[in-house]
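Participant: Would you be able to build a 3D model of this:
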Amino acid sequence: MNLALRRHLADSLAVDAMLGCRPRWTAIATAKDVVALQGRYLLHAGPPITDRSLISPPQKNSMLMAILFEGWATDRQGAEELLMSAEVALHAAQDHACAVPLADVLSPSMQLLVIEDEDCPSRQGFSTLNGGDGPVMRVGQYGEEVLQRLRWINRHLAPQLQAVVARSPIDLLPVADAALAAGDDCHGRTQHASQLIAQALLLRAGSDGLDDEARRFLEQSAAFFLNLWMAAVKCCFLAAEDVPDSSVVTAIGGNGRQFGIQVSAMPGRWFVTAADAPLVPGVDEQTRLRALGAIGDSAIVDAFGSGAMARDLAPLTAQRLAQTCSEHGRAFPGKLLECPHPRLLKSQAYRTGLDARQVCRLELGPVISLGVLDKQGLCGRLDGGFFFSPLKPFQAALEALEAADASA
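Facilitator: Below you'll find the predicted structure:
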């Protein structure tokens, strides 16, 4: 009650709606069947891309891979011509209830994880399937191996997982709760959560529901849970949208060039600034100079209280974060998130409820655990780092809310 009194009423209402969401994995579906778009399109991370000449090389590589996967072109030159001709529409994934990691891209024929609110099944969040380790689209590399992995994930693995999940949905809050209590942060570290998901799938599959290749993939993919959690958080954020005058953050991410947010009261309106590169502890100068600006929709899980913001539950994350703060003279926003989650009972230190008002009061934005990509699009993922969110988007959102209130 005291916490609610300290918060702006609109922000309390939005957070309550978010906390009431009960995300569960119910299906895998083809994007064109669940995304409300027609024709040729690509969904990407972060704010909308308004100038195609400024698409970062890693994200461009992934877009070319998606075009080849769809069969819209047969070689790189044809794919580049198609992308730059604007015959393929580009959209921010979070504007369409989706969330994609790093440089990942979503196209109509790809398979999506479907996460729905148990109490409101029409409320759904989506994400791509995590491709595991090796040459994968999300790290922004171009090549035949990436394309082959993309085909295997979507055409071989996804149908098997759909058949298994259809037997019994998987509640994701209990999985996250157990994983956080075991030391995961549910972003940069998802080993325990991914193991729990693999166990749940193998139990549902029985002896014949998954082939050997699919079983090996699940057992070896330590980051498989991340995409599920991103879609779950997106589902929760959708529940918090459209509360008048609320500054609760309901979208957040980067596209390598810009970083931006949306707030509850203004769904669909991005507030953006330039995207600096994440900071990496102990990194050499060469790596620092090759780092792309912040990219990925996985920032939403940190805004929800996971990742770097769950440092009190994840010792290894806390250690790397402390080193980063020390090396770069940064402060951790320990009082930014203050709302406990009623369904995360094992991980009682967990806090959520990010709002622009609190960011501006403290003059500290959330810290986000992000993969660091090679800005040239050649080497894929360079390391894992921390992005210290700039204040500008939060200040702009709050100014827009105040202006709307003044004109009402």
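Participant: From here on, just use CA atoms for contacts and neighbour counts.
Facilitator: Will do.
Participant: distance of E144 from L102?
Facilitator: E144 is 20 Å from L102, where distance means Cα to Cα, to the nearest Å.
Participant: Settle it for me: which of the two has more neighbours?
Facilitator: L102 (30 against 11; other Cα atoms under 10 Å).
Participant: Does the more buried one touch A299 like I think?
Facilitator: No: applying Cα atoms under 8 Å, one finds L102 not in contact with A299, separated by 9.5 Å.
Participant: what about stretch 90-97, how long is it end to end?
Facilitator: Terminal-residue distance, stretch 90-97 (Cα to Cα): 15 Å.
Participant: again, but for stretch 265-281
Facilitator: End-to-end for stretch 265-281, by Cα to Cα: 37 Å.
Participant: got it, and stretch 87-94?
Facilitator: Note: stretch 87-94 ends 21 Å apart using Cα to Cα.
Participant: Pull out the buried positions in that stretch.
Facilitator: 88, 90-94 (16 or more other Cα atoms under 10 Å).
Participant: of all those, which comes closest to L13?
Facilitator: Q94 (21.7 Å; Cα to Cα).
Participant: does the nearest residue to the closest one once chain neighbours are set aside sit in a helix, a strand or a coil?
Facilitator: Nearest in space to Q94, with sequence neighbours left out and distances taken as Cα to Cα, 6 or more residues apart in numbering, is A251 at 6.6 Å. Three-state call for A251 (DSSP: H, G, I helix; E, B strand; the rest coil): strand.
Participant: Okay, A251 and L218: tell me how far apart.
Facilitator: 29 Å.
Participant: For V165, give me its contacts.
Facilitator: 25-27, 201, 204 (Cα atoms under 8 Å, 6 or more residues apart in numbering).
Participant: this one next, for a side-by-side:
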Amino acid sequence: MTLSMLYGEPRVITVGAQVLGEALDRQAVPRREVDWRPPLPGASAALARVLADPRRESANATAVGRMLSARPMLTGVRPAREVLGLGAGEFFHAGPPITWERASGPMRGALTGAMLFEGLAATPEEAEERLASGAGITLDSCHHHRTVGPMAGVVSPSMWMLEVADAEHGGTAYCSLNEGLGKVLRYGAYGPEVIERLRWMGEVLGPVLAAALERCGPLDLRTLIAQALQMGDELHNRNRAATSLLVREIAPAIVEAAPDRAAEVLRFINGNDHFFLNAGMAAAKVSADAARGVPGSSLVVAMARNGTDFGIQVSGLGDRWFTGPAGVPDGLYLGGYGPDDANPDIGDSTITETAGLGGFAMAAAPAIVRFVGGEVSDAVAATTSMYEITLAEHPAYQIPGLGFRGTPAGIDVALVARTGLLPVVNTGIAGRIAGTGQVGAGLVSPPSGAFTAALDALCDA
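Facilitator: This is a model prediction of the structure:
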């Protein structure tokens, strides 16, 4: 063996650091590269215990099976006070629970706008004073109430909510209606045009959509999402095909239900390529919720950000949040904005990645790179890398460019820790100063500490 090594052709395997491999390449030495990364820092001891848990394999199969078999149906559009029991001064928000004192600029801006919209304050200054005092004000996470909200995700009693039911497992989830892009409440804007739009949505858009759905019956969102993926959407930052498919399904019923208002409603939806996002988020939420509460499961059932913290929840760990600092996305900026104008990541829309969409489906949407930056090859690489940290491939959500392979679905805390790979998230970027609105879009990584903390907790579960 020693003589073979001295006089034979060397067979080289490189692992980890690229320096050796690059040196061999310059010398034209054939080599085989092994894609290996060390586990997340500090995760080794807990990882060994979690991987050895005899419940894990069966529990994860049960949990991810529930997520993938969910059949989300858009069943109605109803006021938040009716379906969520919100009263005056009660607000839900995106991400883990947070107080006014720790809230970021866009979160404060959205809460200020919600106060104005609900008539609880006459000026932004009065709204901020009441929110800071906490008198008569209650804040809670949307996720605690079967709800998700994009960006700041603020939900107030007068807002109308999309209602999505799981026809397979019986759960229900809610999400607000999408306002469009630019200066909107979810990005922390609260100017007169924002409040006026919200009032129109409450007085016209919500009731018209509700009446239309009563006529055309429940809409199969799973099928719409599957079709949209094959038409170039990834269902987080690109929803153009999904919105078009939704309009095709519901437009006749809108015309029949409200002929006097149909034109303005359809014009609003047509001018908003992100209109389907909120329905897709509720579909992902009800699917992920079906996987909750399986003892021993290390499946992630929620990822969410409030503009300050990034948090995850795990199937086998109940409603506990495991958090770390929210990062600032790396991407493309609008107009004269730049990284200094960006707020840390915010929103519940990472529920799409949790269910195998968004950043996990970027290979289906090559055009997304024009919105978040990078090359088409980066989008494909992002999706293919996520198969390493997920438990399954979605049977309905398939990617044509990968030979109709199912999207990677079911993030496993243990696989994240073992590979050192963090979930890929593509996202909009909110301005850090309240009232600014959207300043760009890009990619962001969750904090690794959220996953290692969840791993530690699994050891004792």
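Participant: which strand in the second structure runs the most residues?
Facilitator: Criterion DSSP state E: the longest strand present in the second structure is strand 390-399.
Participant: ok, residues contacting that one?
Facilitator: Contacts for strand 390-399 of the second structure (Cα under 8 Å, 6+ apart): 60, 64, 68, 222-223, 225-226, 229-230, 356, 361, 363-364, 387, 404-412, 415.
Participant: Show me these that map onto strands.
Facilitator: Among the contacts of strand 390-399 of the second structure, the members found in strands (DSSP E) are 405-411.
Participant: For those residues, which PyMOL command selects only the ones that are buried?
Facilitator: A single PyMOL command selects the buried members of those (16+ other Cα under 10 Å):
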select buried, resi 406+407+408+409+410+411
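Participant: List just the nearest of the ones in strands among the contacts of strand 390-399 of the second structure to H236 of the second structure.
Facilitator: Distances from H236 of the second structure to those, taken by Cα to Cα, are shortest for T407, at 13.7 Å.
Participant: quick one: the closest one from S244 of the second structure, how far?
Facilitator: Counting by Cα to Cα - T407 of the second structure and S244 of the second structure are separated by 22 Å.
Participant: repeat for L422 of the second structure
Facilitator: The value you get for L422 of the second structure to S244 of the second structure, if Cα to Cα is used, is 32 Å.
Participant: neighbour count winner among those two?
Facilitator: A count of neighbours by other Cα under 10 Å puts L422 above the other of L422 of the second structure and S244, at 21 against 17.
Participant: Skipping its backbone neighbours, what lies nearest the spatially most central residue of the first structure in space?
Facilitator: In the first structure, the C-alpha nearest the mean C-alpha coordinate belongs to S298, at 2.3 Å (Cα atoms, centre = their mean). Closest residue to S298 of the first structure apart from its sequence neighbours, by Cα to Cα, 6+ apart: P101 at 5.4 Å.
Participant: quick one: what's aligned to that neighbour in the second structure?
Facilitator: Taking TM-score structural alignment, P101 of the first structure has P150 as its aligned residue in the second structure.
Participant: Its match: neighbouring residues, count only.
Facilitator: Neighbour count for P150 of the second structure, taken as other Cα under 10 Å: 29.
Participant: What helix or strand is it located in?
Facilitator: Using DSSP states H and E, P150 of the second structure sits in no helix or strand.
Participant: Enumerate every residue touching the aligned residue in the second structure for Y41 of the first structure.
Facilitator: When the second structure is aligned by TM-score structural alignment, Y41 of the first structure is paired with E90. E90 of the second structure makes contacts with 137-139, 156-157, as judged by Cα under 8 Å, 6+ apart.
Participant: before we move on, the earlier item: go through the contacts of V165 of the first structure and flag which are in helices.
Facilitator: When the contacts of V165 of the first structure are checked against helices (DSSP state H), the matches are 201, 204.
Participant: Looking at the second structure, which of the contacts of V165 of the first structure hold up?
Facilitator: Contacts from those that recur in the second structure, judged by both residues aligned by TM-score structural alignment, their matches' Cα atoms under 8 Å, are 26-27, 201, 204.
Participant: how far away is A406 of the first structure from L172 of the first structure?
Facilitator: Distance from A406 of the first structure to L172 of the first structure, by Cα to Cα: 41 Å.
Participant: Look at these two and report which has more neighbours.
Facilitator: L172 (20 against 8).
Participant: quick one, what contacts the aligned residue in the second structure for that one?
Facilitator: Using TM-score structural alignment, the equivalent of L172 of the first structure in the second structure is L221. For L221 of the second structure, the contact set (Cα under 8 Å, 6+ apart) comprises 71-74, 279-280, 283.
Participant: Among these, which one sits closest to L24 of the second structure?
Facilitator: Using Cα to Cα, these come closest to L24 of the second structure at G280, 47.9 Å.
Participant: Which of the helices or strands spans the closest one?
Facilitator: helix 277-289.
Participant: angle of that helix against strand 405-411?
Facilitator: Here helix 277-289 of the second structure points in a direction 60 degrees away from that of strand 405-411 (axes from the mean of the first three to the mean of the last three Cα atoms, to 10 degrees).
Participant: on that earlier part again, more neighbours: A251 and L218 of the first structure, which one.
Facilitator: A count of neighbours by other Cα under 10 Å puts A251 above the other of A251 of the first structure and L218, at 29 against 20.
Participant: In the second structure, what sits opposite that one in the alignment?
Facilitator: In the second structure, the residue paired with A251 of the first structure is A302, using TM-score structural alignment.
Participant: residues touching M151 of the second structure, list them.
Facilitator: Counting by Cα under 8 Å, 6+ apart, M151 of the second structure has contacts 94, 186-187, 306, 346-349, 428, 430.
Participant: List buried residues within the residues you listed.
Facilitator: If you count burial by 16+ other Cα under 10 Å, the buried members of the contacts of M151 of the second structure come out as 94, 186-187, 306, 346-349, 428, 430.
Participant: Tell me if I'm right that A205 of the first structure and S168 touch.
Facilitator: No: taking contacts as Cα under 8 Å, A205 of the first structure lies outside contact range of S168: 10.2 Å.
Participant: Between the two, tell me which one has more neighbours.
Facilitator: A205 (19 against 14).
Participant: Next, the contact list for the more buried one, please.
Facilitator: Residues in contact with A205 of the first structure (Cα under 8 Å, 6+ apart) are V164.
Participant: which residue lines up with it in the second structure?
Facilitator: Per TM-score structural alignment, A205 of the first structure is aligned with I254.
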